[in-house]
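Peer 1: A structural model of the following input is requested.
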Amino acid sequence: MTSFSIGDTDFLRDGQPHQVISGALHYFRVHPDQWQDRIRKARLMGLNTIETYVAWNAHEPRRGEWDATGWNDLGRFLDLVHAEGLDAIVRPGPYICAEWHNGGLPNWLTAGERSLRSSDPEFLVDISAYLRRVYEIVAPRQVDRGGPVVLVQIENEYGAYGSDKAYLEALVTLTKDAGITVPLTTVDQPVDQMLEDGSLPALHKTGSFGSRTTERLATLRAHQPTGPLMCSEFWDGWFDWWGGVHHTTEVDAAAADLDAMLSAGASVNIYMFHGGTNFGLTNGANHKGRYLPIVTSYDYDAPLDEAGNPTAKFFAFRDVIAKYAPVPEELPTAASPSPTLTVPLTPVGAWTDAPAADAATETPRTFDALAHLSALARYDVALPPTEGPGLLSLEEVRDLAWVQVDGQPIGTLSRTRHDRTLRIPAGRTLSILVEDQGRVNYDHRLGEEKGLLGTPTLDGILLTGWHSTPLDVAEIARTLAARTDAAEAGSGPSAWIGDIPLDAPSDLFLDTTAWSKGYAFVNGFFLGRYWRNGPQRTLFVPAPATRAGNNRLVVLELENLLAPHAELVAGLLLGDTEE
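Peer 2: Take a look at the predicted model:
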């Protein structure tokens, strides 16, 4: 069996110095039928290792309902990495950040008052059960047992969050007790305090950065005086948020920084090699004074684009890697052209008007109180008699609300805009449709409740007797997919269906420019969110989600379609850049 260890200056593979040249590829952001293609392309770029996070909330969205099959089949993913002749790095968290909703922590774990990412006994009980399940998959696939896994990371950029050494020690004990024998690492930004707080003497410290390589490796070396230097997150791009721009990095500059890394003898994990997609409702959000939800695309301006096709950065990085390691002569084949066509859409009626199912409560119930994992909830309350308009005030809306009085749209309230008040006319019933736009994935806002917080007031008078109705958008889309009868497209949320004719399964690019805001599905596959707020303009449809013949498209629009059709275009449209 192969050995992998940490020497005085290098990683040692069977006792010989070894430079890790890795790329991040998250199995949960790529259709399982396309894992092998992406892994193979990593090898063709010259990588010798694949790194992945493990997303706890993908595996266990509800307490006790553990799933390691299909999209969550981490074992199969690692086996495919091994079959391609590559090593693997596993980063199980339990916190991962990753611009993934709630930083990878399940909603049930973060709900309520509890101390997260700490040595709190209650928290340790839950993460112990999680890590044992992950390590049941990882342990038999370690390199010293004939598998691909060479490194396992403890926590993730913990120095940016806390300094609870007892917590880190508990994670190490859990990991070793579960049979993990490969070297254990931590990662933090090259800031003295973060590197000090985020690790233990027995763990190998690595850095996360995307530029100023020489300077940052020197900072890392000051905190990790022996062993190999490693940048475990070499940021070669960046993520996007709704209302922003599409972020890109200059190819030559990124290649030069990679060159500096490898020429210094440092190991590297390129974050990302292939970003993939925040399919469904899996996007996270940032909040550093202003709430900014992440878009559906996780293209990241990576060497492989969102659809898995090589970019200029792929070939520039490949040229750099070839200076330091063997690179296969073979190049990836060009992608087949994607079909371009216009598909008419038929309205099939309103879709957010499900009858209230619960008894009235004094205050609105949050998504968390409802144990609701989908994107929407509707809140209805009887209005007191009044002769004229009144001022509706909310404690906080998380994250975007559409307000109606007696079925008539009045306006919106946005967390991003810091909205709290709206003048509404007299009426009988107030309805507020609230969207969870993505849970914050960073810092101390993990686990924030979603929905309407507190008790709304009208001209200072408490509004009580609320009906809180959770709306499962995926289930609604499944029900509507079978509809054949048309309905009138009224104002407000409306559902639309259409059929995409294909000669064979194919990657598709669904242009959402003529739509406003909502969710799209193909053959029941949840593509994700769209929003005219941009920058993203296309939703990526992976070929395995399609079939020869008609492919049923369901669009759940929250506002209005500018044109009742769907456009399939030739490639990704990810929005304007800063250049």
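Peer 1: hey, let's count contacts and neighbours off CA atoms from now on
Peer 2: OK.
Peer 1: Nearest residue to the middle of the protein?
Peer 2: residue 100 (3.0 Å; CA atoms, centre = their mean).
Peer 1: just the helices in this protein please.
Peer 2: 35-45, 56-59, 74-83, 107-110, 121-138, 165-177, 192-197, 213-223, 251-263, 312-321, 473-480 (DSSP state H).
Peer 1: and this one, so I can compare the two:
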Amino acid sequence: MPDFRIGEADFLLDGEPVRILSGSLHYFRVHPDDWADRIGKARLMGLNTIETYVPWNAHSPRRGEFRTDGMLDLARFLRLVGEAGMHAIVRPGPFICAEWDRGGLPTWLFADPEVGVRRHEKRFLEMVEEYLDAVLAVVAPLQVDRGGPVVLVQVENEYGAFGDDRAYLEAVADIIRRAGITVPLVTVDQPVDEMLAAGGLDGVLRTASFGSRSAERLRTLRAHQSTGPLMCMEFWDGWFDQWGSHHHTTSVEQAAEELDTLLAAGASVNVYMFHGGTSFGLTSGANDKGTYRPTITSYDYDAPLDEAGDPTPKYVAFRDVIARHSPVPDELPAPRTPAPELSAALGEPVPLLADPDAWGTATEHDGPPTLDELDGSPKLAVYVADLAGPDAPVVLSVGEVRDRAAVFLDGDPVGVLEREHHAHALVLPRGRGRLTLVVEDQGGVNYGPRIGETKGLIGPVRLSHPGGAEEVRGWSVRALDLDALPSLWDRTDVRGAGPGPTAWRATFDAQASERHFLHTSGWGKGIAWVNGFCLGRYWRRGPQQTLFVPGPVVREGRNELVVLELDVMADPVARFVAAAVLGPLEP
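Peer 2: As a prediction, the model looks like this:
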């Protein structure tokens, strides 16, 4: 079997120097039937390796469970990499960041506030070992020394930006080794002295993450590691977008020049991202550096291969750079072709507030529970309480809203409390009647000290008026089962548009496996499904204006679109356009 190891200056494959030319491709952000296409296009750009994170929370939504079905079939993905004649790098965390919900850490992990997340604490390490044993049972048989493609496995992820618990890192590395990983281990940190020192381990190859000043940053990396190959584990060729901001792009010419500098120095590289794909469902994360900013659904990342898997000018430029340093195949991928353009009227609206029983089962609580305290930690829930205050205006306040709460009184909209705007209070026209709060988790923070924070309503809900203040008690809370929402029409006869969240549906005809781009102009804020597959969130706030519909989701003939509108559906028409519209660029 092949032997892959770390030499004095190079990676060695069967004793011969080899350079890793890798690209990031997250299997969990790409439909499985598109995996082979994306991997093949990486090979045609001149890459010889595919890198992927592993999201703990997706594989293990409940402790003791480890899912490998559908988009989580890591073994199938790695086998496809091997069948393409390429190597693989696996980065299982346990923390991955990746603009992914909570950085990949599962909600149940934080149920006990005493658990020491990302540090050497007994209960946390027990859960980490359960997870790593499960994921590495998939990876270990696919290592290069057993005939598979995997050549490197990463320990944690950019830990130097979070902490300096060396004992914790050593424990994670030991767990990985005990799980049967025999290929070399690596760490990654930004090329800052403090981070490289805090996040590295003796005997484990340090790698760096950066997207500019390549020569300078390789020198910093070398200062912390006198021998071994130099590698940029994340060569940032683009960036992610956040709701309410612009669409980020990077200069093709500058990115290509930096890649050339890196390769001319003899370094190995992992292009982050080669193909970003899409955070389907409600899996996007968020950042909070004083202001909460949720990440959009598209993870296009301005990568060489765009969200739909088409080559971009950056693909051509990177291929040309790689060709100066390594052989590339003669074949080029097919150019982009337009997607079908069509429209379909949305109809049969089902309003949530008119028949809430059809949307889920309610539970009773004295005070408002957090979303994390509800079964399944839902992303969306409806909180109802009957107020018996004065028949005069009152102030409704919540300790903190994470992340958005639409407020209704007797079915009429009153306003929205948004975390991003630091809003936690508004005026109700009266202090009596039925209070309804539609509470949404817009994505768990994936970087920094707020990782793992509780979602939903934090602290008491109060009514304040000239006569005093009182806490609102006696709550009926209904977690919305979004997986079941496309079948809502089988559970209710109520129809008609109304205030509050409303489900709509439409049918459209298509050819099998044709990708589409759903344009959401004229809509407010919500979620869309095609044939039961959740495309993710849309929001008029932008910058993203289209949702990508993978070709494998589309059937021959009749297809069904379902939309959950949380705000206002100004134009109930579904429009499919020829290409992605990801919004205005940075000025």
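Peer 1: TM-score of the superposition?
Peer 2: The TM-score (TM-score structural alignment, normalised by the length of the first structure) is 0.98; 578 aligned residues with a CA RMSD of 1.4 Å.
Peer 1: quick one on the thing from earlier: ok, which of the helices of the first structure comes nearest residue 549 of the first structure?
Peer 2: In terms of CA to CA, the element of the helices of the first structure nearest to residue 549 of the first structure is helix 473-480, at 19.0 Å.
Peer 1: packing partners for the closest one?
Peer 2: Applying 3 or more CA pairs under 8 Å, 6 or more residues apart in numbering; DSSP states H and E, one finds that helix 473-480 of the first structure contacts strand 549-557.
Peer 1: Okay, buried residues for the strand it packs on please.
Peer 2: 551-557 (16 or more other CA atoms under 10 Å).
Peer 1: Check stretch 123-138 of the first structure too.
Peer 2: 123-124, 127-128, 130-132, 134-135, 137-138.
Peer 1: I'd like the helices of the first structure as JSON lines, with distance to residue 383 of the first structure appended.
Peer 2: Shown next, in JSON lines, are these (distance: least, CA to CA, whole Å):
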{"stretch": "helix 35-45", "distance to residue 383 of the first structure": "53"}
{"stretch": "helix 56-59", "distance to residue 383 of the first structure": "38"}
{"stretch": "helix 74-83", "distance to residue 383 of the first structure": "51"}
{"stretch": "helix 107-110", "distance to residue 383 of the first structure": "32"}
{"stretch": "helix 121-138", "distance to residue 383 of the first structure": "42"}
{"stretch": "helix 165-177", "distance to residue 383 of the first structure": "50"}
{"stretch": "helix 192-197", "distance to residue 383 of the first structure": "52"}
{"stretch": "helix 213-223", "distance to residue 383 of the first structure": "60"}
{"stretch": "helix 251-263", "distance to residue 383 of the first structure": "58"}
{"stretch": "helix 312-321", "distance to residue 383 of the first structure": "58"}
{"stretch": "helix 473-480", "distance to residue 383 of the first structure": "28"}
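Peer 1: one step back: just the closest of the buried residues of stretch 123-138 of the first structure to residue 351 of the first structure, please.
Peer 2: Looking across these and measuring by CA to CA, the closest to residue 351 of the first structure is residue 130, at 36.6 Å.
Peer 1: What spatial separation is found between that closest one and residue 95 of the first structure?
Peer 2: Here the criterion is CA to CA, to the nearest Å. By it, residue 130 of the first structure lies 12 Å from residue 95 of the first structure.
Peer 1: Give me the spatial nearest neighbour of residue 554 of the second structure, chain neighbours excluded.
Peer 2: Distances taken as CA to CA, 6 or more residues apart in numbering place residue 513 nearest to residue 554 of the second structure, at 5.1 Å, with adjacent residues excluded.
Peer 1: Aligned to the one you found, what sits in the first structure?
Peer 2: Here residue 513 of the second structure is matched to residue 505 in the first structure, going by TM-score structural alignment.
Peer 1: contacting residues for its match?
Peer 2: 543-548 (CA atoms under 8 Å, 6 or more residues apart in numbering).
Peer 1: can you pick the most crowded of these?
Peer 2: residue 546 (23 neighbours; other CA atoms under 10 Å).
Peer 1: Residue 506 of the first structure versus that residue, what's the distance?
Peer 2: Applying CA to CA, the value for residue 546 of the first structure to residue 506 of the first structure is 7 Å.
Peer 1: one step back: now do the match of residue 513 of the second structure against residue 548 of the first structure, distance only.
Peer 2: Taken as CA to CA, the span from residue 505 of the first structure to residue 548 of the first structure is 6 Å.
Peer 1: same deal with residue 288 of the first structure?
Peer 2: Look at residue 288 of the first structure and residue 548 of the first structure: by CA to CA, they are 46 Å apart.
Peer 1: same deal with residue 17 of the first structure?
Peer 2: Separation of residue 17 of the first structure from residue 548 of the first structure (CA to CA) stands at 50 Å.
Peer 1: One more: residue 24 of the first structure?
Peer 2: Residue 24 of the first structure sits 32 Å away from residue 548 of the first structure, going by CA to CA.
Peer 1: One more: residue 519 of the first structure?
Peer 2: Distance from residue 519 of the first structure to residue 548 of the first structure, by CA to CA: 23 Å.
Peer 1: repeat for residue 509 of the first structure
Peer 2: With CA to CA as the criterion, residue 509 of the first structure and residue 548 of the first structure are 16 Å apart.
Peer 1: what does residue 414 of the first structure give?
Peer 2: Here residue 414 of the first structure is placed at a distance of 41 Å from residue 548 of the first structure (CA to CA).
Peer 1: One more: residue 393 of the first structure?
Peer 2: Counting by CA to CA, the gap from residue 393 of the first structure to residue 548 of the first structure is 52 Å.
Peer 1: Just put the contacts of residue 505 of the first structure in JSON lines and tack on distance to residue 52 of the first structure.
Peer 2: Shown next, in JSON lines, are the contacts of residue 505 of the first structure (distance: CA to CA, whole Å):
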{"residue": "543", "distance to residue 52 of the first structure": "23"}
{"residue": "544", "distance to residue 52 of the first structure": "22"}
{"residue": "545", "distance to residue 52 of the first structure": "23"}
{"residue": "546", "distance to residue 52 of the first structure": "26"}
{"residue": "547", "distance to residue 52 of the first structure": "29"}
{"residue": "548", "distance to residue 52 of the first structure": "33"}
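Peer 1: How about the contacts made by the closest residue to residue 155 of the first structure other than its chain neighbours?
Peer 2: Using CA to CA, 6+ apart and skipping residues adjacent in sequence, the residue nearest residue 155 of the first structure is residue 93, 4.4 Å away. By CA under 8 Å, 6+ apart, the contact list for residue 93 of the first structure reads 53-54, 153-156.
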